[in-house]
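next come a sequence and a model predicted from it.
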Amino acid sequence: MRRREFLAACFACTTWPPLSGNAQQREKATIGFLGFGALGDVRDGNNADAVRRGLAEIGYVEGRDYNVQYRAAEYQADALPGLAADLVNRKVDLIVTLASPALRAAHGATKAINIVFLTGFDPVANGFVESLNHPGANLTGVFILTGPLGPKRLELAREVTLTRSIGVLLSSTSFGFANVRDEFLTAGKSLGVDVVMQQADVPTEFEAAVDAVRRAGCGALVVGGDAVFTNNRNAIVELVTRYKIPAVYAEREYVKVGGLANYGPNFSEVYRLLGTYAGRVLKGEKPADLPIQQVSRVELLLNARTARDLNMSLPLPLLARADEVVE
């Protein structure tokens, strides 16, 4: 055999066969994460980590299968449309909105790029999709009906403290702020308690708002589920602890870091579910055909140590209903 023929035969024996089907290396996607809070939270916060876990369950690992363009409004709602438009101009493959205000901005920015969202407000009633079962558009996602949960937290605060004056901390940047505020006021009348509304739109306004609740003589505080609070939960709990106000929160993580009680969904699982939907869309499923997932399960967590620090006794029926009691 001549030398050229010999080398060709050796190459044929050592060359790997071509990859086929799903084994072929897919092109790396680009996802836009659009959030309302600070850049650090949008990029490195617990919610973003949960989205990544969901994506990984579907086979998408950041850096290997996709890259992310992070956009954060720093709690400035007016900045969201421009940030959404920037992601569209960069031709990302998918936009994941991490809060309700971001959904509105992304929806207004594109009808072509797919959007996977998390919202606490009815996406049908607010005109984003045709129906929960058949969104019929370029977007789908996860829906938590947060409106009824606020009054339930007010009721919980009343049960825990027996007070007749309760402070409520909300952000006016919240999607549907006026409706949420009115629901709290209506619930207060039904429960026979005075509701003292306080507003904080950025972290620098927290202390004045909590101090106003204390000066008003409120026996308890309900903290809204707005991103500005959940992204800065440690600061909120520290303030409330300093002022010795029993407080009810929207997420379990507050209780884990010293908050008294929470009533709401497990947001870590909710954002993980959001990530699985993002992965399914990247795999080729159409948002128009993916039913919106409605999360209805809520948890009640209590912190017994915090109750003792406040010289409180948690009612036995409440302890019996709790999903978890932190000692």
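Cool, the structure landed.

from here on, contacts and neighbour counts on C-alpha atoms
Fine.

the strands in the stretch 101-250 of the chain, which residues?
114-119, 139-144, 165-170, 194-199, 220-223, 247-249 (DSSP state E, counting those that start in this stretch).

buried ones in the one helix or strand Leu318 maps to?
Using DSSP states H and E, Leu318 sits within helix 316-321. Neighbour-count burial for helix 316-321 flags no residue at all (criterion: 16 or more other Cα atoms under 10 Å).

packing partners of it?
Helices and strands touching helix 316-321, as assessed by 3 or more Cα pairs under 8 Å, 6 or more residues apart in numbering; DSSP states H and E, are absent.

let's bring in a second model and compare:
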Amino acid sequence: MKKTKKILSLILAGAMMMSLTACGGKTEESKSSSTETTTAQATTEGAATTGEKTADGKQYKIGVLQLVQHTALDAANKGFIKALDDAGLNYVADQQNAAGDQSTCQTIASKLVNDGSDLILSIATPAAQAVAGTTTDIPVLVTAVTDPAASDLVASNDAPGGNVSGTSDLTPVKEQISLLKKILPDAKTVGILYASSESNSEIQAKMAREAIEAEGMTAVDYTVSSSNEIQTVVTSMVGKVDAIYAPTDNTIAAGMTTVAMVANENGLPTICGEEGMVKAGGLATYGIDYFELGYLTGQQAVKILKDGDDISKMPIEYLPADKCKLSVNEETAKALGIDVSNIK
């Protein structure tokens, strides 16, 4: 009888060990699936474990909400992380990507707040609005936002007055339209392509209309409500405009290969808001460096976390003019039969 009890005890102990092992495996899998959302995300998480210990030995928890994956926003994210690493900050970054969906932005924003983040980085206007609307206590830095004040994120760009500050990606729209006119001196009508759901783009579209009219051309708006409409809308521009201007719009940037495919096949040159869009098939731009923009935001994060700076008194910062650069897609120019040698 005692022998039987001993055997039963051994079997029970073994079953308990198997149960504990299985539970541990599920926890690790859940952690992995929640953090490795994108390729860029996996890269920044690796960097997040390399920070040196601060004087008090504290490890900061930083939440990152990126609206969608595309070249410019990825670069801003990497620049932010590089600034933290260069400052020797001890931190862990919870990287999250909303894949361009506003409701997902809200869900992730709530998660980052509930997780007790010490600071949250929001990349692009919809992501910033989601986070800013979820917390008034946690410091929130924004980047890749054209005008934080106009997007109701801060009281004013000079004096935010709350828990939100960051950097603006206000692009040199006037100079970009001048570039368009220089490359295409005979252009009469320019189609402005952007997503109607992005306040960031509405601001740039207004600036573009003014600049286009100042150059003696006519501006016509062409908007999409989602990426699914890009091909149809760009096709509708054929024969009606002489060129396309696409600002730093996240929906258009993420779908730039589709824009370029239709536009280039139909002889429509596209002047873009940033370099990544040019690499994806656009003709040219004169724009900011998003890695440098993210780096500038990361320096703000260090001032808040390490130096104790008051975010409410931290003005929105802008990249200096010398951080803007000319980018030309030579292959696109050749395909369109356009000579770009006079703009270099």
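Received the coordinates, thanks. Values in this document were obtained by computation on a predicted structure and should not be read as measured data.

need the TM-score from the superposition.
Here the TM-score for the pair of chains, by TM-score structural alignment, normalised by the length of the first structure, is 0.76; 288 aligned residues with a Cα RMSD of 3.0 Å.

rewinding a little: give me the contacts around the helix holding Leu318 of the first structure.
By Cα atoms under 8 Å, 6 or more residues apart in numbering, the residues outside helix 316-321 of the first structure that reach it are 300, 302, 325.

which of those has the most neighbours?
Leu302 (26 neighbours; other Cα atoms under 10 Å).

so that one makes contact with Pro315?
No: applying Cα atoms under 8 Å, one finds Leu302 of the first structure not in contact with Pro315, separated by 11.0 Å.

could you tell me whether Leu89 of the second structure really is in a strand?
No: going by DSSP: H, G, I helix; E, B strand; the rest coil, the assignment for Leu89 of the second structure is coil, not a strand.

map Gln41 of the second structure across to the first structure for me.
Here Gln41 of the second structure stays unmatched in the first structure, going by TM-score structural alignment.

which ones are touching Gln41 of the second structure?
Per Cα under 8 Å, 6+ apart, neighbours of Gln41 of the second structure: 35, 95-96.

from these, pick the one nearest Lys53 of the second structure.
Gln95 (20.8 Å; Cα to Cα).

tell me the SS of the closest one?
Gln95 of the second structure - assigned by three-state DSSP - is strand.

secondary structure class for the closest residue to it other than its chain neighbours?
Spatial nearest neighbour of Gln95 of the second structure, excluding adjacent residues (Cα to Cα, 6 or more residues apart in numbering): Val64 at 4.9 Å. Put simply, Val64 of the second structure is strand when judged by three-state DSSP.

isn't Val64 of the second structure right up against Ala98?
No: counting by Cα under 8 Å, Val64 of the second structure does not reach Ala98; the two are 10.6 Å apart.

report how many residues lie close to the residue mapped onto Pro247 of the second structure from the first structure.
Residue correspondence to the first structure (TM-score structural alignment): Pro247 of the second structure is matched to Gly224. Around Gly224 of the first structure sit 25 other residues, with neighbours defined as other Cα under 10 Å.

test my guess that Gly224 of the first structure contacts Val168.
Yes: counting by Cα under 8 Å, Gly224 of the first structure touches Val168, with 7.3 Å between them.

list the contacts for the counterpart of Phe36 of the first structure in the second structure?
By TM-score structural alignment, Phe36 of the first structure lines up with Leu67 in the second structure. By Cα under 8 Å, 6+ apart, the residues touching Leu67 of the second structure are 97-101, 105, 122-124, 126-127.

list the contacts for Asn133 of the first structure?
289-292.

ok so, going back, distance check, the match of Pro247 of the second structure against Val281 of the first structure.
31 Å (Cα to Cα, to the nearest Å).

in the stretch 201-327 of the first structure, which spans are helices?
Taking DSSP state H, counting those that start in this stretch as the criterion, the stretch 201-327 of the first structure carries its helices at 206-215, 227-230, 233-242, 252-256, 267-282, 304-309, 316-321.

adding distance to Thr14 of the first structure, write these out as CSV.
Formatted as CSV, these follow (distance: least, Cα to Cα, whole Å):
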stretch, distance to Thr14 of the first structure
helix 206-215, 67
helix 227-230, 57
helix 233-242, 58
helix 252-256, 55
helix 267-282, 35
helix 304-309, 67
helix 316-321, 66
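
the ones you listed: which one's closest to Ala157 of the first structure?
helix 316-321 (11.2 Å).

what about Pro291 of the first structure, neighbour count?
A total of 16 residues lie near Pro291 of the first structure under the criterion other Cα under 10 Å.

err, Lys303 of the second structure, not the other one
16.

which one in the first structure is aligned with it?
Counting by TM-score structural alignment, the partner of Lys303 of the second structure is Arg280.

Ile58 is in contact with its match, correct?
Yes: the pair formed by Arg280 of the first structure and Ile58 meets the contact definition of Cα under 8 Å, at 6.9 Å.

can you list residues touching both of those two?
If you check Arg280 of the first structure and Ile58 against Cα under 8 Å, 6+ apart, no residue is contacted by both.

who touches the match of Lys303 of the second structure in this structure?
Ile58.

got it, and Ala227 of the first structure?
36-37, 99.

got TSV for the residues you listed, with secondary structure and distance to Lys256 of the first structure too?
Formatted as TSV, the contacts of Ala227 of the first structure follow (DSSP: H, G, I helix; E, B strand; the rest coil; distance: Cα to Cα, whole Å):
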residue	secondary structure	distance to Lys256 of the first structure
Phe36	coil	24
Gly37	coil	21
Ala99	coil	22
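
out of those, which is nearest to Asn311 of the first structure?
Nearest member of the contacts of Ala227 of the first structure to Asn311 of the first structure, counting by Cα to Cα, is Gly37, at 34.9 Å.

out of the contacts of Leu67 of the second structure, which are buried?
97-100, 105, 122-124, 126-127.

among those residues, which one sits closest to Ala144 of the second structure?
Using Cα to Cα, these come closest to Ala144 of the second structure at Ala124, 4.8 Å.

list the contacts for that closest one?
66-67, 73, 142-145, 250.

greatest separation within those residues: which pair is it?
Of all pairs in the contacts of Ala124 of the second structure, the most separated under Cα to Cα is Val142 and Asn250 at 14.8 Å.

thought Val142 of the second structure was touching Leu121?
Yes: between Val142 of the second structure and Leu121 a contact is recorded at 5.8 Å, counting by Cα under 8 Å.

can you pull out the helices in the stretch 51-200 of the first structure?
For the stretch 51-200 of the first structure, applying DSSP H, counting those that start in this stretch gives helices covering 80-89, 100-109, 149-161, 177-191.
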